[in-house]
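Chemist: Need coordinates for the following:
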Amino acid sequence: MYVIATAGHVDHGKSTLVQRLTGMWPDRLAEEQRRGLTIDLGFAWTEIDGRELAFVDVPGHERFVGNMLAGVGPVPAVMFIVAATEGWMPQSQEHLAALDALGVRHALVVITKADLTDPQGAIEQAEAAFADTAMAHPPIGLSTDLDGVRAQLVRLVDRLPPPDTTADVRLWVDRSFTVRGAGTVVTGTLAAGTLRVGDELEHAGRRVTVRGLQSLGRQRSVVGPVARVAVNLRGIDRQEIGRGDTLRTPDAWLDTGEIDVALRSAEELHRELVLHIGSAAVPVHVRPLGTAARLRLARPLPLRVGDVGLLRDPGRHRIAAGVEVLDVRPAPLRRRGAARERAAELAEGRTRPPVCARVAELRSMGLPVAGQRVGAWMVDADWWAARRADAVAAARQWSADHDVAAGMPLETLRRAIGLPAAELVAPLLAGTDLVVADGRVRPPGLTLPPRVDEAVRAVEKSLAVAPFRAPDADTLADLRLGAPELAAAVRAGRLTRIADGIVLGPDACERAADILRALPEPFTVAEAKRALDTTRRVAVPLLEQLDARRLTRRRDDGTRTVGEGRLPHT
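Modeler: I've put the predicted structure just below:
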């Protein structure tokens, strides 16, 4: 199917020409039929030489330009109408400026009412007006020769580029209504992607289901681009979706409230204009950046880099500029000179892609997936290498400043070097000698600083004489062995922690189990204490450690037997 919009000044015969070509009168509202004036979008379709053509008929009155833009926004081609009796008129010019700003490149001009006067003047005016646009030198037909117009329409659609059937769906809604027995129905022009009955789509952060599809008056199970389509939705009320909203592939689009855009054919820009894109019309605050601008949208829209729209000044009935989206997540312009630097970048057509982003995020922004792949992420190779160097330096410095710590907390390192997610730390440090374990990053080896090593040696000397006589709190305080220093000695394999403030040698549990095996079973805590030549302060937590490792087994009466467990390797 091919979708073509009409354009042209009011009362130049757009709807009449569509009716003559299709046999269908596009005006659907009673008010339109009563006044003989197109107010809102109309739709009709036909088949010409085996090609299905759908027409979006738009109003030509200046009061309804917003409706006109909602109809032509997603459409790739236009049939532009000029009446021979009046020639080129103000709304002819505004419609042409809008089409040019929207990036429409394929047009057919049809001169109507050519049976009432010589059409040559209107032809020359149209040729001159189109000459300054990207649609220069369009074919021109006469409504008095419908067969010729049909042939030109066939040639027009045959020149259109093939749409992408596999693209993410973003259907700009132009109508929303309720059908009795079916529920909510929305219509729009499907420019890319494919819709299927049963599909789950996203609207305003919620999921809705495609209950049914209709195109050109027929029920369909699948509709591909480019096509006029009516979508029957399950899971949403008609009041919750309307013109300017979208149905889209879930989790594939980024809603953005601020964008940087290139300006085309810009006139004087006011701070407050209306952005027309797709079928949406959203007030925006404009911050000029040379040949570009930053737009702050009154409401977020699902936009991608490369999207085309226009800025309109509705108070003056003029098109202010065509826009092409350059960035959907621009950096803030807070520091001095940032706006000037950004303007220079955008003037060269340059935008800075994220140096680190998830692949799905790049896709949702409309950016190429290029760079160095790291799991689900894509990174700039130079940026990645610089982060690695920073990470190694930061981890080593942190370890030097915290010589008895288990290592730099992973989250602390992530923030210090500017990684967006903790999951990137381990792959970043792969190939370095840093160790990532238990949520921390540390240099290889577990050496103790000299002051702690000397104190631990004193403890080791004492334990060599009495293996189960743990140093008391005063002794540890004299040696300046606090909780961090003891934890470092345990990690280094020099001591074993039995309980808070109680440490023994690294093989204390196994040695204790060997001694306890010589006792008659079952044995009591007091008997174990005497056999180990220790105090109750040490014996009770030591036996609990042995129980946990299944080296001993505690009975209901509090006595114990020796178990069959083994010590894990440490």
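Chemist: Every contact and neighbour count from this point should use C-alpha atoms.
Modeler: Noted.
Chemist: Stretch 441-460: which residues count as buried?
Modeler: Neighbour-count burial for stretch 441-460 flags Val441, Arg442, Pro443, Thr447, Leu448, Val452, Asp453, Ala455, Val456, Val459, Glu460 (criterion: 16 or more other Cα atoms under 10 Å).
Chemist: Tell me the helices and strands packed up against the longest helix anywhere in the chain.
Modeler: In the chain, assigned by DSSP state H, the helix with the most residues is helix 381-401. Helices and strands touching helix 381-401, as assessed by 3 or more Cα pairs under 8 Å, 6 or more residues apart in numbering; DSSP states H and E, comprise strand 408-409, helix 410-417, helix 425-429, strand 440-442.
Chemist: what's the spacing between Leu142 and Thr117?
Modeler: Separation of Leu142 from Thr117 (Cα to Cα, to the nearest Å): 12 Å.
Chemist: for Arg105, that is, sorry about that
Modeler: For Arg105 relative to Thr117 (Cα to Cα), the value is 30 Å.
Chemist: how about the strands in the stretch 51-200 of the chain?
Modeler: Using DSSP state E, counting those that start in this stretch, the strands of the stretch 51-200 of the chain run over residues 51-57, 77-83, 106-112, 140-142, 170-179, 183-190, 195-196, 200-203.
Chemist: Show which residues not belonging to the fifth one make contact with it.
Modeler: Strand 170-179 is touched from outside by 70-71, 74, 184-193, 238, 241-249, 278-280, with contacts defined as Cα atoms under 8 Å, 6 or more residues apart in numbering.
Chemist: Now which of the residues you listed would you call buried?
Modeler: Taking 16+ other Cα under 10 Å as the criterion, what is buried in the contacts of strand 170-179 is 70-71, 74, 184-193, 241-249, 278-280.
Chemist: another one to check against the first:
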Amino acid sequence: MQVIGTAGHVDHGKSSLINRLTGINPDRLKEEQDREMTIELGFAWITLPDGSEIGIVDVPGHRDFIENMLAGVGGIDAVLFVVAADEGVMPQTAEHLAIIDLLQIPAGVVALTKSDLIDDPDWFDLVEADLREILVGTVLEQAPIIRVSAKTGQGLDALVEALQEINKQHPHRPDLGRPRLPVDRVFTLPGFGTILTGTLVDGQLAVGDEVHILPSGVKGRIRGLQTHKQSEQKALPGGRTAVNVSGVSVDAIFRGDVLVHPGDYQVTKMIDVYCKILPDAETALKHNMEVKLFLGAAEVIARVRVLGAQECPPGGEAFLQLMLQKPLVALRGDRFILRRPSPPATIGGGQILDAHPARRHRRFNTERLENLAQLLMGTPEDIVLQTALKLGLSSPQNLVEHSGLEQEQAQQALNALIDQGVLIHFSEGRMVLPRVSFERVKQDIITRLQEYHQNYPLRAGMPRERLKSQMALNTRDFDGMLAHLSAAGILVESGADLWLSQHQINFTAEQKAQIEGLMKAFEAQPFTPPSYKYSREAVGEELLNSMLALGKLVRIGEDVLFLPQVVAEMRQAVISHIQNQGSITLAELRDQFDTSRKYAVAVLEYLDQTGVTVRRDDARVLTKHFAP
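Modeler: Coordinates of the predicted model:
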């Protein structure tokens, strides 16, 4: 289903033509009918000869209501460009054409209205020649020009045929599974409550759906849906849709708000864009200039940051960062218009390249300018890659959704990048990351671990949380990187510590002598060995921790250390004793190894903690895992 919008100078017969085509008067307000001039947006629809339907948005032509016009053309798929045969090209004809071209409306037809007023064929030829001249270089350059009359019906059949051809040739909006409906009208009806209308974009809505109104975040539920005054259980992308929302006051919704499913979209107050300035703009677009941004049905005051230049002259183009006065919903690829607030005039327009930039850019940052140029001119692979660079470690589905491309196109680009090795898989294919990002982060982790090993040569590894605190990664990305590097054999992760796989603790001759002396003391009294406190004083805390990390000693209590083979011997002795006798007491263990109560307690508590034994009254028995 296509939505077609009118455009053209005031009093050139847009509303009359729509009324004649559809039987619906789009001028719904009494003031509009009294003045015979469209002020607000009007809506109609027509069933074409092939049975398909198209919605029609009728917009004001008067320059005083140009901003109302912008709220209507943001969601259209094609344009019905109206020029009166008796007047020809007029000021708003040119301005509306400039807006249509900036928005890159992909299709259209030119209706030369009021043709019944002209008898001179040469006049028609002159008007059409003027039209062709202003259409050159615009999206309507190849559009058919059809002479019509709303009064007599002349040319209406040919116009309908042209509209039908547009509907066939241009694909309908894709269903990306994330509906958004920019609100262009909100009102109440007795017995129904709050109703909002707009053109549904990107997905489907169904009766009963929970919805949010952004940017406010107001929550509601869909009570009813209508398309062209027909009740529907489901609304499809691209259609003019009226939504009856329960749980939301009409005072809480405004034109420019967006109705969405919960969690599908985030609002933004900063966007990176590509902008073309109209050749006949009255002034250059200057850095820090205040403008009005028109996006979808929204109108927001913005502050301009010109990137890579001091200003953008009439006829020029530039990358901008727009700082928004209030948040709105935006996606990469959305088209927009910029206007000067006072005196009001259209300055230019373009497309959003990044709807959620990570930061306020330095204006002459060459790398960012190159990234924006790639987003503007790149292939689908370039766009997916740039999206991946921004997201970091991401699921393939999330990457496809954020690319702004159609799902099949984005998936093909994603697969190509993976095949080329530009993107690499993590977590058994559940996550992807650009190789350039992976290599940068990998080298950062390696460098930090190398520095740690150099500064603390006697430590086995760096505390995991210490490394994480130094990295500009969220928990998901950090965990994914460590898992990948560990699987690749680059680092070792054990408990709370990390170390490079090639890292070894190397002792000096003096340190080796200290270690040898302490080990002899442990070997001389294996079941009543030196305490932790004594050992620390003998060799130093750093050296003792190294011995523990290398497994030369085992700490089983606050002040109790044993040789690892002694712990193994006592553990097996306890297991054998319980298997033969049914249990073991503290006194029995103490007597069996001729040790003191301090060491016997530490051994039994260690075996409890490691799941070998469990205390029962004054004795220990084996856990189910070790029971015969």
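Chemist: Send over the TM-score of the superposed chains.
Modeler: TM-score of the superposed chains, computed with TM-score structural alignment, normalised by the length of structure 1, equals 0.87; 563 aligned residues with a Cα RMSD of 3.4 Å.
Chemist: Tabulate the strands of the stretch 51-200 of structure 1 in JSON lines, adding columns for distance to Leu96 of structure 1.
Modeler: Compiled in JSON lines, those are given as follows (distance: least, Cα to Cα, whole Å):
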{"stretch": "strand 51-57", "distance to Leu96 of structure 1": "15"}
{"stretch": "strand 77-83", "distance to Leu96 of structure 1": "8"}
{"stretch": "strand 106-112", "distance to Leu96 of structure 1": "10"}
{"stretch": "strand 140-142", "distance to Leu96 of structure 1": "15"}
{"stretch": "strand 170-179", "distance to Leu96 of structure 1": "21"}
{"stretch": "strand 183-190", "distance to Leu96 of structure 1": "20"}
{"stretch": "strand 195-196", "distance to Leu96 of structure 1": "31"}
{"stretch": "strand 200-203", "distance to Leu96 of structure 1": "32"}
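Chemist: hang on, the earlier thing: what about the longest helix of structure 1, how far off from structure 2?
Modeler: Helix 381-401 of structure 1: mean distance to aligned residues in structure 2 after superposition is 3.1 Å, counting by mean Cα distance after the TM-score superposition for structure 1.
Chemist: Run the chain-centre distance for that helix.
Modeler: Centroid separation for helix 381-401 of structure 1 versus its chain: 29 Å, with Cα atoms, centre = their mean, to the nearest Å.
Chemist: Kindly report the same for stretch 499-510 of structure 2.
Modeler: The mean C-alpha position of stretch 499-510 of structure 2 is separated from the chain mean by 45 Å, Cα atoms, centre = their mean.
Chemist: Residue in structure 1 paired with Val304 of structure 2?
Modeler: Under the alignment (TM-score structural alignment), Val304 of structure 2 pairs with Val286 in structure 1.
Chemist: what sits against its match?
Modeler: Applying Cα under 8 Å, 6+ apart, the residues contacting Val286 of structure 1 are Leu269, His270, Arg271, Glu272, Leu273, Ala293, Arg294, Leu295, Arg296.
Chemist: how does it look with 10 Å?
Modeler: Val286 of structure 1 makes contact with 260, 269-275, 293-297, 311 under the criterion Cα atoms under 10 Å, 6 or more residues apart in numbering.
Chemist: Out of the strands of the stretch 51-200 of structure 1, flag the one nearest Ala464 of structure 1.
Modeler: Of all those, it is strand 200-203 that lies closest to Ala464 of structure 1, at 70.2 Å by Cα to Cα.
Chemist: and for the helix or strand that that closest one is followed by, what are the contacting residues?
Modeler: Counting by DSSP states H and E, the next helix or strand C-terminal to strand 200-203 of structure 1 is strand 206-215. Strand 206-215 of structure 1 has contacts (Cα under 10 Å, 6+ apart) with 1, 45, 54, 182-187, 195-202, 219-223, 227-236, 247-250.
Chemist: Show the buried residues in those.
Modeler: Buried among the contacts of strand 206-215 of structure 1 by 16+ other Cα under 10 Å: 1, 45, 54, 183-187, 195-198, 200-202, 220, 223, 227-234, 236, 247-250.
Chemist: Endpoint to endpoint, stretch 189-205 of structure 1 covers what distance?
Modeler: Note: stretch 189-205 of structure 1 ends 21 Å apart using Cα to Cα.
Chemist: Tell me how far Gln450 of structure 2 lies from Gly203 of structure 2.
Modeler: From Gln450 of structure 2 over to Gly203 of structure 2 (counting by Cα to Cα), the distance is 50 Å.
Chemist: How about Ser546 of structure 2?
Modeler: Ser546 of structure 2 is 60 Å from Gly203 of structure 2, by Cα to Cα.
Chemist: ok, now which ones touch Val229 of structure 1?
Modeler: Taking Cα under 10 Å, 6+ apart, one finds 171, 173, 186-190, 195, 213-220, 223 in contact with Val229 of structure 1.
Chemist: no, scratch that, I was asking about Ala77 of structure 1
Modeler: Here Ala77 of structure 1 is in contact with 2-6, 55, 99, 103-108, 156-157, 159-160 (Cα under 10 Å, 6+ apart).
Chemist: Could you report the neighbour count for the nearest residue to Gln120 of structure 1 once chain neighbours are set aside?
Modeler: Residue nearest to Gln120 of structure 1 in three dimensions, not counting chain neighbours: Ala84, with 7.8 Å by Cα to Cα, 6 or more residues apart in numbering. Ala84 of structure 1 has 23 neighbours, counted by other Cα atoms under 10 Å.
Chemist: Double-check that Ala331 of structure 1 belongs to a strand.
Modeler: No: Ala331 of structure 1 sits outside any strand when classified using DSSP: H, G, I helix; E, B strand; the rest coil, being coil.
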